[in-house]
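Colleague: Got a predicted structure plus its sequence, pasted below:
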Amino acid sequence: MSTGHVVVDGAICKCQFGDVPDVLVVKSHQKGYINDDGAKKLIANTMDLGSPFKAKTFGQCKLQPMGSSFKPCMPMITQWQEFYDKAILSNQGQILTEKSKATCAIAGAPCVEFTWHGQTAEGGVGNTKEEADEEMQSQLNPLVNPNEEPFLAQELNGGTFDDTGKPIEKRKINVQIETIKTTFVPLGIAAFDGKEENEYLKFKIKISENPADKMKIKVFQNGEPYYNNDIKESSMLSLGEHEWKWDGFGDYGDYDSKSFVDNDIAIEVTVWLDGHEESHRITLENKKSIKEDWVDISIQKNIKEIIVNLRVNLKDGGSKGLSNAHKIPILVKNHFKKTALRDQTIGFETLKDLALEGIAKHWSRKIRIKGSEFDFKVRVVNTATKSMDDIKLVYNTNSRPLGSSNPGSISDLNSMFANIFVPEVIVMNFGYIKHKGEDPLGLDGWRYLEGTITSDNFKYVAAHEIGHSLLKAYGGSSHSYAHKKSSTLLTQNPLKEEEGGYLYPEAPDEIDVMKYYNDDPYFYDFNRVFAQPEDIYGLIWLNKLKIK
């Protein structure tokens, strides 16, 4: 039989998220047996649900982290797949085979499988080889007591029969599937203007000749099983054309935009009628990202985690102001007791690491999507391949503070002029820096900047400037350059409150990493600075795909 050996009481199971096996205990019925080396073993079936195991655990559950370890596994089987479907036992269960898999409520997908079917039949002493082989097959192949289940022996021996045992002629059926051209955004995140996006890939399934008894749709990624869908709705089994939708996620609640684009994706539909099956398989052609190629996304719905891989192109912009060390007033140096810098004390590699850390810190957060809270994490890589426009990291000292800016790539008239007149640069102002405004120390505005607060400020500035590329890609250059309507477009000054601007939020409220505040203090409360949910949605939306 193509489905392999029948599984019986005492079979060995394992869970892909556990670390120890367990033994299956059949308690769902007391009628269907297979003779096993002189003893009778109950046949395992789809009604063996809940926790039908001897130890009732597969060790530690890797889907439930707890500190440096994991919570104990407490399996809860909700359904079985890949069972023998041509017969029904007296308890209305269908026979499990060594290829059957179980879905656990924790994983939400098939994760428990058999490593041994539980049968140990051998030919009797004194039997000839032919007799032993025949006896072996009668025990190991799917066969229950014909006196207890008279219909079952007929079904398992092949064919379909009426109540009198007369063979019934099999009807024909045909099925086809094709792709419906569409665009697709994971989780259905809307566009910046509020326009709804397709949360599902769409397919057309056509059933002809006769309605189906049942249907299964499988998705393969590079030839490996990725997603299974048992279709039970009678409307989908009828003659004619039907629309089937898929959200792009696999059996374990996983979606990866890069793998989806780069790997071969095949869709196979199988229908059954009178025990006969027909299948049709297609491959998704011309899958491509239609937004930015410098961002990929990985979503794990079961553990509520979203990981964004962001590729930036940070370059060494050198240093400014080192030659001005002799211009620092003696009064200033005596006050701070610091020597004016003549060498770049923080090199490019350190600046790069600080920038990457800042982007990840201020763009990672908890976020709610359609009623569920996800842990949104940003991972940043510095590379010149499939990355954002390059931006320089500059070390500035012994002068007035230099501002940072990032107009990003040219996409419209605003960004074209911005690229002409505005540099793409992230600046570390370090050492002696001369500020404008009030001078309570009487030092002509000079301050000496160093330490953690200077590094934290640079991290924040890096997150802000890289954020401009994200905002511009999602909402356009005006949305980005006006800092989400918190600043003027040309002069880049914070808007006053009466002009629609924002006051600096008081603790414990979050500080928007992308907004300007009209009473923005010099020293930030950096642990309150985060990208806001509407901008995180945009980062997910940038993974929009087109399926032809």
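Modeller: Nice, thanks for sending it over. Since the model is a prediction, treat every value here as computed from it, not as a measurement. Numbers count the residues shown, from 1 in each chain.

Colleague: CA only for contacts and neighbour counts going forward, please
Modeller: Fine.

Colleague: The closest residue in space to Lys515 that isn't next to it in sequence in helix, strand or coil?
Modeller: In this structure, Lys515 finds its nearest non-sequential neighbour in His483, 5.1 Å apart by C-alpha to C-alpha, 6 or more residues apart in numbering. Of the three states, His483 takes coil according to DSSP: H, G, I helix; E, B strand; the rest coil.

Colleague: wait, isn't His483 in contact with Asp512?
Modeller: No: the criterion here is C-alpha atoms under 8 Å, and His483 misses it with Asp512 at 10.0 Å.

Colleague: anything in contact with each of these two?
Modeller: Counting by C-alpha atoms under 8 Å, 6 or more residues apart in numbering, no residue touches both His483 and Asp512.

Colleague: Between these two, which is the more surrounded one?
Modeller: More crowded of His483 and Asp512, by other C-alpha atoms under 10 Å: His483, with 24 against 21.

Colleague: which ones are touching Lys301?
Modeller: Lys301 neighbours (C-alpha under 8 Å, 6+ apart): 253-254.

Colleague: I should have written Lys214 there, sorry.
Modeller: Contacts for Lys214 (C-alpha under 8 Å, 6+ apart) come out as 231-232, 237, 271-273.

Colleague: For those, please prepare JSON lines with the additional fields neighbour count.
Modeller: Formatted as JSON lines, the contacts of Lys214 follow (neighbours: other C-alpha atoms under 10 Å):
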{"residue": "Ile231", "neighbour count": "16"}
{"residue": "Lys232", "neighbour count": "12"}
{"residue": "Leu237", "neighbour count": "22"}
{"residue": "Val271", "neighbour count": "24"}
{"residue": "Trp272", "neighbour count": "20"}
{"residue": "Leu273", "neighbour count": "18"}
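
Colleague: take a look at this one as well, against the first:
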Amino acid sequence: MGTSVSFGKYSPSVVEDLDFDIEFSLDASQNTVVPLGILDFKNNYENPYFAFNYSLLKSPVEELHFQITDESGKPIYNMGYLEPIIITAPKKAKIQQDAKSNAPVFNLENPIKSWKYESIFKPYILTQPDFTQPGSYTIYWDGFDNDEVFDSKNFDGKRLIAKITAVKGSSQKSIEIDFTTIYNEVKWVDVKINKKTKKIDVELRVNLKDGGAEGFDIENYHEPLDDPRMPSRQRHPSEGIPKEYRDRMRYPPIMSPTRSYQQLEQLAIEGLNYHWGRNSNHFIAKNVLIAEEPYEINVNAVNSNDDVKAIDDISLIYNTNGPWMRSGNPGTVEGIVSAVGNLVSREAICYNVGYLKYSNGWGYRRESQEDLEFKDTAAHEIGHTVLKAYGGTTYSYGHKGSVNVVTQNKKSSAPTLPLRGEIDLMPYFRENELGGEGSQPNYHARRVAAEKDVLSLLWLTKIKIR
């Protein structure tokens, strides 16, 4: 700052010192971001912010502006609308340590996956006059745009540009940096989180295939007393249904599929949307709690043949007039357990209807019953892919600890079917005083993915920065 003197009359005037410098860079220590800081499977802290290093040198400035745009220059976030978190750089290490040590401890009985991490940052947040003074700072941005919406598609293999501008009088200086973001975990789920409406939309891409129909092809067989050297006889599968059972039930056998593949596909999609959604349309599971605030989660399952951006393919099979078919989804081979699973389990969701042979004899299942069961089964089997991606093979194959991982036999420690309230979609249950699943009131309506597992869909959109 200097003064000037006019001859004849002393007239001091201020000459503005416009000399300042700024430095700006991506904080390389924060190389992943999880929306809303959803904790990992073991409740380890996950970073919820993109972080940038900013320094102001020489003298104060009057204004500071921070902006994120996509590679075309379209704004995603402008500081003027929604303030980011800005702290002094020396406080960064302490905040990170506090956040890690204060994350909820994993509790199997109450597996909290969301917590108020903002409370760790709050005491250190600076206001506008503070960060316009010379010093070093960290700017945290949570990925939400100026409408308070986080759209994970903004970060799926995208190049972004961060820009900071400092203004003092007529002097203005800017620095731009570009960085890329990719999904770190899977490519088959996107989320859109709206903080204003407290709604979360999940797009879950599956790869459903037509597995054909069983129970209609002419089959070869021998009667028990036939000489095995004789040529086999032929019959329609429906002829193998015991006549006395058919006479008692009085239903004609199914001679052609009563559900097309397209109908099975739609049932599977509806099952995923209902049983993985937690919203006002669900019978009992109305929301999830994120930082103690209720959010509705709506799942929109989409059938896609994109092998890269969809869950590993699984077949839909129509089955009747023979043995009941077990559904399964062993998924990709990633170890001994999954290798064994692929050997012993088909990768299919089976629609079992009409006359069926069970381990204890023949039975009959109507379409109205099987529609509900098929929706439930589709949500359960495809849910194994979600559990495996979040918690690993043991968590998935073990049905959340309720069965032996290899034999799939139910454990004596498996939970008992709840008499009321939610029924977790993924574990096996022991009977309660009413009996098994068929004896429970509103059984299929009460079935839903647990809050922990639904929140894992958000965690699976974890972003890697580079």
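Modeller: Sure, I can see it. Since we're looking at a predicted model, the values are computed, not measured.

Colleague: Quick check: TM-score for this pair?
Modeller: For these two chains in superposition, a TM-score of 0.77 is obtained (TM-score structural alignment, normalised by the length of the second structure); 373 aligned residues with a C-alpha RMSD of 1.8 Å.

Colleague: hmm, back to that, please tell me how far the alignment partner in the second structure of the residue nearest to Lys515 of the first structure sits from Lys42 of the second structure.
Modeller: Aligning on TM-score structural alignment places His483 of the first structure opposite His399 in the second structure. Applying C-alpha to C-alpha, to the nearest Å, the value for His399 of the second structure to Lys42 of the second structure is 17 Å.

Colleague: what's the matching range in the second structure for stretch 451-459 of the first structure?
Modeller: So stretch 451-459 of the first structure is aligned with residues 367-375, judged by TM-score structural alignment.

Colleague: For that stretch, buried residues please.
Modeller: Buried positions in stretch 367-375 of the second structure, judged by neighbour count with 16 or more other C-alpha atoms under 10 Å: 370-375.

Colleague: same thing with stretch 491-511 of the first structure?
Modeller: For stretch 491-511 of the first structure, by 16+ other C-alpha under 10 Å, it's 494-495, 501-504, 510-511.

Colleague: Just send those residues back as TSV, with distance to Lys41 of the first structure and secondary structure too.
Modeller: Below are these laid out as TSV (distance: C-alpha to C-alpha, whole Å; DSSP: H, G, I helix; E, B strand; the rest coil):
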residue	distance to Lys41 of the first structure	secondary structure
Pro494	78	strand
Leu495	79	coil
Gly501	76	coil
Tyr502	74	coil
Leu503	75	coil
Tyr504	73	coil
Glu510	63	coil
Ile511	66	strand
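
Colleague: what's the closest of those residues to Glu131 of the first structure?
Modeller: Glu131 of the first structure lies nearest to Glu510 out of these, by C-alpha to C-alpha, at 79.3 Å.

Colleague: I'd assumed Tyr200 was in contact with Lys245 of the first structure.
Modeller: Yes: under the criterion of C-alpha under 8 Å, Lys245 of the first structure makes contact with Tyr200 at 5.6 Å.

Colleague: ok, so of the contacts of Lys214 of the first structure, who is nearest Glu534 of the first structure?
Modeller: Ile231 (36.0 Å).

Colleague: can you give me the helices in the stretch 51-200 of the second structure?
Modeller: Per DSSP state H, counting those that start in this stretch, the stretch 51-200 of the second structure carries helices over the ranges 92-102, 118-121, 128-131.

Colleague: The first structure: matching residues for the longest one?
Modeller: Meaning helix 92-102 of the second structure. Under TM-score structural alignment, helix 92-102 of the second structure corresponds to no residues of the first structure.

Colleague: do stretch 320-337 of the second structure as well
Modeller: Counting by TM-score structural alignment, stretch 320-337 of the second structure corresponds to 397-414 in the first structure.

Colleague: tell me which residues in that stretch are buried?
Modeller: 397-402, 404-409, 414.

Colleague: Compute the first-to-last residue distance for that stretch.
Modeller: 31 Å.

Colleague: likewise stretch 425-444 of the second structure?
Modeller: 10 Å.

Colleague: what does stretch 319-327 of the first structure contact?
Modeller: Stretch 319-327 of the first structure is contacted by residues 340-344, 394-399 when judged by C-alpha under 8 Å, 6+ apart.

Colleague: Give me the buried stretch members for it, please.
Modeller: By 16+ other C-alpha under 10 Å, the buried positions in stretch 319-327 of the first structure come out as 319-322, 325.

Colleague: One more: stretch 53-66 of the second structure?
Modeller: Buried-residue list, stretch 53-66 of the second structure, by 16+ other C-alpha under 10 Å: 53-56, 60-61, 64, 66.

Colleague: again with stretch 338-354 of the first structure
Modeller: 340-341, 344, 348, 351-352, 354.

Colleague: Run through who's touching it.
Modeller: Contacts for stretch 338-354 of the first structure (C-alpha under 8 Å, 6+ apart): 314, 316, 318-319, 322-323, 325-326, 328, 333, 393, 395, 397-398, 428, 431-432, 448, 455, 458-459.

Colleague: Go through the residues you listed and flag which are in helices.
Modeller: Under the assignment DSSP state H, the contacts of stretch 338-354 of the first structure contribute 333, 455, 458-459 to helices.

Colleague: Could you work out the most separated pair of the residues you listed?
Modeller: Spatial extent of these (C-alpha to C-alpha) is set by the pair Lys333 and Lys459 at 27.3 Å.

Colleague: And the strands in the stretch 251-400 of the first structure?
Modeller: 254-256, 265-273, 276-283, 288-289, 295-300, 305-312, 314-320, 365-369, 372-382, 391-396 (DSSP state E, counting those that start in this stretch).

Colleague: Nearest the middle, which residue of the first structure would you pick?
Modeller: The centre of the first structure sits closest to Ile299, judged by C-alpha atoms, centre = their mean, with a distance of 1.3 Å.

Colleague: In contact with the equivalent of that one over in the second structure: list those residues for me.
Modeller: Counting by TM-score structural alignment, Ile299 of the first structure lines up with Ile193 in the second structure. Each residue near Ile193 of the second structure by C-alpha under 8 Å, 6+ apart is listed here: 149-151, 199-201.

Colleague: do Phe192 of the first structure as well
Modeller: 474-475, 538.

Colleague: now do Arg311 of the first structure
Modeller: Counted by C-alpha under 8 Å, 6+ apart, Arg311 of the first structure has contacts 294-295, 380-383, 386-388.
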